[in-house]
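Engineer: next input, structure requested:
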Amino acid sequence: MSTVGSQIQEKITELYPEINKFGIKISTEFSDEKNEWLVTMTKGEQTLSTHIENADALRCIEGEKCVYFGHQLMGFIDAYCSGSEACKV
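Structural biologist: Sure, this is the predicted structure:
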């Protein structure tokens, strides 16, 4: 995995500690063709993938909040973890 991909993962888990709390796996993959990152979150059989433009990813790493991910990530956590047995700690 690239250094930037690792940094994206670290930043997202820093901003959203629920990811580690619920044991959600996160992966990143860069698309040269689209100049964007594919971020995938997985918990059991449930998967959510979202894209972030490379420039937005770099701003996120530099300390700006990853606002783009907010609704997507929290939506995944809410849908598959909050109040369900799927994400029992």
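
Engineer: C-alpha only now, for contacts and for neighbours.
Structural biologist: Noted.

Engineer: mind listing the strands for this structure?
Structural biologist: Along the chain, counting by DSSP state E, strands occupy 25-31, 36-43, 46-53.

Engineer: let's see this one next to it:
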Amino acid sequence: MNKEELCEKIRKIYPGIGRCGIDLNVNYDDKINQWCVSLIRDGKELKTYLETGDAELCIDDKQCLSLGIEITQLKDSIDRMPEY
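Structural biologist: Got it, this is the predicted structure:
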């Protein structure tokens, strides 16, 4: 699994999020062995971290519940942030 696959999977589940590398960034954090997902909108950025196993299960179309919950919370949080 690589960051492009995970990014595209997130976009498939949430097509309104945007484009990989612009509104959505995905990178693997070697220090904590988790995927960092950043959502950027209107100059605001929020991050969440996904367990490697949860991300792999979703990529393999086995179970996307954990990933879905994390991304939904991230999206809802950035939508509630005040405008600057």
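
Engineer: okay, the strands of structure 1 in CSV with mean neighbour count next?
Structural biologist: Listed next are the strands of structure 1 as CSV, based on neighbours: other CA atoms under 10 Å:
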stretch, mean neighbour count
strand 25-31, 17
strand 36-43, 18
strand 46-53, 15
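
Engineer: between those, which one is closest to Gly75 of structure 1.
Structural biologist: For the strands of structure 1, the distance to Gly75 of structure 1 is smallest for strand 46-53, at 9.5 Å, taking CA to CA.

Engineer: mind listing the helices for structure 2?
Structural biologist: Taking DSSP state H as the test, the helices found in structure 2 are 3-13, 52-59, 65-80.

Engineer: closest one to Gly43 of structure 2 among the ones you listed?
Structural biologist: Shortest separation from Gly43 of structure 2 across the helices of structure 2 is recorded for helix 65-80, at 10.3 Å, computed as CA to CA.

Engineer: buried sites along that closest one?
Structural biologist: 67, 70-71, 74-75, 78 (16 or more other CA atoms under 10 Å).

Engineer: between that helix and helix 52-59, how big is the angle?
Structural biologist: 90 degrees (axes from the mean of the first three to the mean of the last three CA atoms, to 10 degrees).

Engineer: a markdown table for the helices of structure 2, including distance to Ile22 of structure 2?
Structural biologist: Shown next, in a markdown table, are the helices of structure 2 (distance: least, CA to CA, whole Å):
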| stretch | distance to Ile22 of structure 2 |
| --- | --- |
| helix 3-13 | 11 |
| helix 52-59 | 21 |
| helix 65-80 | 15 |
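
Engineer: of all those helices, which one is nearest Ser38 of structure 2?
Structural biologist: Ser38 of structure 2 lies closest to helix 65-80 among these, at 8.5 Å (CA to CA).

Engineer: can you tell me what sits against that closest one?
Structural biologist: 10, 13, 39, 41, 44-48, 50, 54-55, 58 (CA atoms under 8 Å, 6 or more residues apart in numbering).
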